[in-house]
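Visitor: could you look at this predicted model? Sequence included:
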Amino acid sequence: MSEALKKTLLIVDDDDDIRQLLADALSQKGYQVLEAENGSRMWQCWQQGDIDLVIMDLYLRDEDGLQLAREIRDQSAIPIMMLTGKGDETDRILGLELAADDYMMKPFNLRELLARIHALLRRASSQPPLQPLTQEHDCLLFGSWVLDLTSRQLRDVQGKEVSLTLGEFSLLEVLARHPDRVLSREQIIDMSRGLETEVFDRTVDVLILRLRRKLETNPKAPEFIKTQRGMGYLFQGPVHKSR
């Protein structure tokens, strides 16, 4: 059985033609496809079993696709591909900030969309399952946080895990591996394994905002991830390595 046949994708779009186009294309590639035209149907599909990736329309007829994506993200770190028919930069950034792992504008190139979906699934499946911390794990320790590089988990000192998306973890790993050093957005993108698809400088800024909300006691006065105006970002140490 091919890798695609093991994956279930959920399409959430109120445009019947778009849903049918995507369902046909993804089915031909061997994916199992579920379809939803609204949030109610989306949650019905969610209850049917494990879903590996969601393709979400930003502008649903009577609902906010961003809100639905945020609700999914509250429950799971699965990849979310956002589709939008508007080219407004604010919409793109807002979608990334709230939940999405990637986005494409309508009308989209079907071949490119399929390639991006495959890349998101490949990166998600490359993450090892959640594991307890052991002495065999490579970890970075800073403040009250433990960044487990082996199991790719972030935990506080009480052992409670904080869910991170692929992009968030990869960016935090880059920063924590280079404490007390100013890194430009270009350097962060080059060093990060989780930002393999088309990346803009502003995407890094959005991921930084998301990380601050999860890491910092006061995101507006960050203790760890500090902005160096006109230069990039600095991760305030010390950071200790542990195995």
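Guide: Structure received.
Visitor: CA atoms for contacts and neighbours, from now on please.
Guide: OK.
Visitor: okay, residue 182 and residue 167: tell me how far apart.
Guide: According to Cα to Cα, to the nearest Å, residue 182 and residue 167 sit 19 Å apart.
Visitor: which SS state does residue 33 fall under?
Guide: Judged by DSSP: H, G, I helix; E, B strand; the rest coil, the three-state class of residue 33 is strand.
Visitor: show the contacting residues for residue 41.
Guide: By Cα atoms under 8 Å, 6 or more residues apart in numbering, residue 41 lies in contact with nothing.
Visitor: so is it in a helix, a strand, or just coil?
Guide: Assignment for residue 41 (three-state DSSP): helix.
Visitor: ok, which stretches of this protein are strands?
Guide: 8-12, 32-36, 53-57, 80-84, 102-105, 139-142, 145-148, 153-156, 161-162, 182-183, 225-228, 232-235, 240-242 (DSSP state E).
Visitor: mean neighbour count added to the ones you listed, as TSV?
Guide: Output for these, formatted as TSV (neighbours: other Cα atoms under 10 Å):
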stretch	mean neighbour count
strand 8-12	22
strand 32-36	19
strand 53-57	24
strand 80-84	24
strand 102-105	20
strand 139-142	20
strand 145-148	22
strand 153-156	19
strand 161-162	14
strand 182-183	19
strand 225-228	18
strand 232-235	21
strand 240-242	13
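Visitor: to residue 130, which of these lies closest?
Guide: strand 153-156 (7.3 Å; Cα to Cα).
Visitor: in terms of secondary structure, what does the closest one contact?
Guide: strand 145-148, strand 161-162 (3 or more Cα pairs under 8 Å, 6 or more residues apart in numbering; DSSP states H and E).
Visitor: show me where the protein has helices.
Guide: 16-28, 39-47, 65-75, 89-98, 110-125, 166-177, 185-191, 201-215 (DSSP state H).
Visitor: need the winner for burial among the ones you listed.
Guide: helix 166-177 (a mean of 20; mean count of other Cα atoms under 10 Å).
Visitor: show residues contacting that one.
Guide: 101, 123-124, 140, 147, 149, 152-153, 183, 188, 191-195, 207-208, 210-211, 234-235, 239.
Visitor: and if we set it to 7 Å?
Guide: By Cα atoms under 7 Å, 6 or more residues apart in numbering, the residues outside helix 166-177 that reach it are 188, 191, 192, 193, 194, 195, 207, 211, 235, 239.
Visitor: residue 109: which of those is nearest?
Guide: Among these, and counting by Cα to Cα, the member closest to residue 109 is residue 195, at 20.3 Å.
Visitor: pasting the second one now:
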Amino acid sequence: METTERRVLVVEDERAIADAVAARLRAEGFLVQVVGDGPSAVETARNTHPDVIVLDVMLPGFDGLEVCRRIQAERPVPILMLTARGDETDLLVGLAVGADDYMAKPFSMRELAARVHALLRRADKAATVTTAPRPDTTTIRLGDLEINQAERRVLRGGVEAHLTPTEFDLLVHLAGRPRTVLPRERLLAEVWGWADASGTRTVDSHIKGLRRKLGADLIRTVHGVGYALEVDR
């Protein structure tokens, strides 16, 4: 089974939600640990090396954004953030400090499980690409944009931008079809691995992150459709 021995750390101080999330993920075959505050989350992640973390924003001790920042500084790990607030600022800050995905409460347990599976598939794929021997052809050059897929590094105008794993995968996908408008639903399916279109706001938020780090002129919005990378071939 895909999830055999895969570890998930659930960080949630609302016991009913924590128990429900843990029960669903255990039913999916994951090994699940649950903690309820920021310091315990950082310490548990350090000691147990989970494969993915489901992380609430509002926590005792210090909040989920600080937890995310500290954990990612020590060891990159896929993180799905949860919040009861619909604040766009929280979403952008969460992505900026290293979260890979974001869900607002209340949420579907089925969708949460699907997103955890997708995060793990993408992490496994990225690890394979990183460790496999690759020729120089894995470097994409478009105008002043340079994407080294083997090293997962991005430079624009010679300046390196530090992207989250999801931002990097999204940029590579757009760069593979420069100036071509890719619908949000297609990006969700091909980058996130989702079969439905329920997470288009997640795409929009990651696009904002790429613009903030690489320049507002890099990606064109086609309203009601999707996005296109606007650099010269």
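Guide: Thanks, I have the structure now. Since this is a predicted model, take the numbers as computed values, not measurements.
Visitor: that older thread, export the helices of the first structure to JSON lines and tack on distance to residue 58 of the first structure?
Guide: Output for those, formatted as JSON lines (distance: least, Cα to Cα, whole Å):
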{"stretch": "helix 16-28", "distance to residue 58 of the first structure": "13"}
{"stretch": "helix 39-47", "distance to residue 58 of the first structure": "12"}
{"stretch": "helix 65-75", "distance to residue 58 of the first structure": "4"}
{"stretch": "helix 89-98", "distance to residue 58 of the first structure": "8"}
{"stretch": "helix 110-125", "distance to residue 58 of the first structure": "15"}
{"stretch": "helix 166-177", "distance to residue 58 of the first structure": "20"}
{"stretch": "helix 185-191", "distance to residue 58 of the first structure": "26"}
{"stretch": "helix 201-215", "distance to residue 58 of the first structure": "17"}
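Visitor: out of those, nearest to residue 132 of the first structure?
Guide: Of the helices of the first structure, the one closest to residue 132 of the first structure (Cα to Cα) turns out to be helix 166-177, at 17.4 Å.
Visitor: contact partners for residue 179 of the second structure?
Guide: Each residue near residue 179 of the second structure by Cα under 7 Å, 6+ apart is listed here: 228, 229, 230.
Visitor: go with 10 Å
Guide: 219, 220, 227, 228, 229, 230, 231, 232, 233 (Cα atoms under 10 Å, 6 or more residues apart in numbering).
Visitor: so what corresponds to the fifth one in the first structure?
Guide: To tie it back to what came earlier, the one meant is residue 229 of the second structure. Counting by TM-score structural alignment, residue 229 of the second structure corresponds to residue 235 in the first structure.
Visitor: that match against residue 212, yeah?
Guide: No: between residue 235 of the first structure and residue 212 there is no contact under Cα atoms under 10 Å: 11.3 Å.
Visitor: kindly provide the distance from residue 155 of the second structure to residue 140 of the second structure.
Guide: For residue 155 of the second structure, the distance to residue 140 of the second structure under the criterion Cα to Cα works out to 11 Å.
Visitor: shared neighbours, the two?
Guide: Here residue 155 of the second structure and residue 140 share the contacting residues 146, 147, 148, scored by Cα under 10 Å, 6+ apart.
Visitor: tabulate those residues in JSON lines, adding columns for distance to residue 214 of the second structure.
Guide: Below are these laid out as JSON lines (distance: Cα to Cα, whole Å):
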{"residue": "146", "distance to residue 214 of the second structure": "11"}
{"residue": "147", "distance to residue 214 of the second structure": "12"}
{"residue": "148", "distance to residue 214 of the second structure": "15"}
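Visitor: ok, these vs residue 136 of the second structure, which is closest?
Guide: Closest to residue 136 of the second structure, out of all of these and judged by Cα to Cα, is residue 148, at 8.5 Å.
Visitor: grab the nearest non-local neighbour of the closest one.
Guide: residue 139 (4.3 Å; Cα to Cα, 6 or more residues apart in numbering).
Visitor: hang on, the earlier thing: closest to residue 88 of the first structure out of the helices and strands packed on strand 153-156 of the first structure?
Guide: That would be strand 161-162 among these, by Cα to Cα, at 31.2 Å.
Visitor: how far does that closest one sit from the chain's center?
Guide: Distance of strand 161-162 of the first structure from its chain centroid, counting by Cα atoms, centre = their mean, to the nearest Å, is 15 Å.
Visitor: that strand vs the second structure, mean deviation?
Guide: Strand 161-162 of the first structure, aligned to the second structure and superposed, deviates on average by 6.8 Å (mean Cα distance after the TM-score superposition for the first structure).
Visitor: show me what that strand is packed up against.
Guide: strand 145-148, strand 153-156 (3 or more Cα pairs under 10 Å, 6 or more residues apart in numbering; DSSP states H and E).
Visitor: from residue 140 of the second structure, how far out is the equivalent of residue 187 of the first structure over in the second structure?
Guide: The equivalent of residue 187 of the first structure in the second structure is residue 183 (alignment by TM-score structural alignment). To residue 140 of the second structure, residue 183 of the second structure is 22 Å away according to Cα to Cα.
Visitor: equivalent analysis for residue 47 of the second structure, please.
Guide: Taken as Cα to Cα, the span from residue 47 of the second structure to residue 140 of the second structure is 37 Å.
Visitor: for residue 67 of the second structure, what are its contacts?
Guide: 11, 37-43, 45, 55-57, 59, 61, 73, 97.
Visitor: repeat for residue 211 of the first structure
Guide: 164, 165, 168, 169, 171, 172, 205, 219, 225.
Visitor: hmm, which two among those residues are most spread apart?
Guide: Farthest pair in these (Cα to Cα) is 165 and 219. Separation: 18.3 Å.
Visitor: the two: which is more packed in?
Guide: residue 165 (22 against 16; other Cα atoms under 10 Å).
Visitor: was I right about that one contacting residue 75?
Guide: No: using Cα under 10 Å, residue 165 of the first structure is not in contact with residue 75, being 12.0 Å away.
Visitor: my guess is residue 210 of the first structure contacts residue 220, does it?
Guide: No: the criterion here is Cα under 10 Å, and residue 210 of the first structure misses it with residue 220 at 11.8 Å.
Visitor: and the gap between residue 4 of the second structure and residue 105 of the second structure?
Guide: On the measure of Cα to Cα, residue 4 of the second structure and residue 105 of the second structure end up 28 Å apart.
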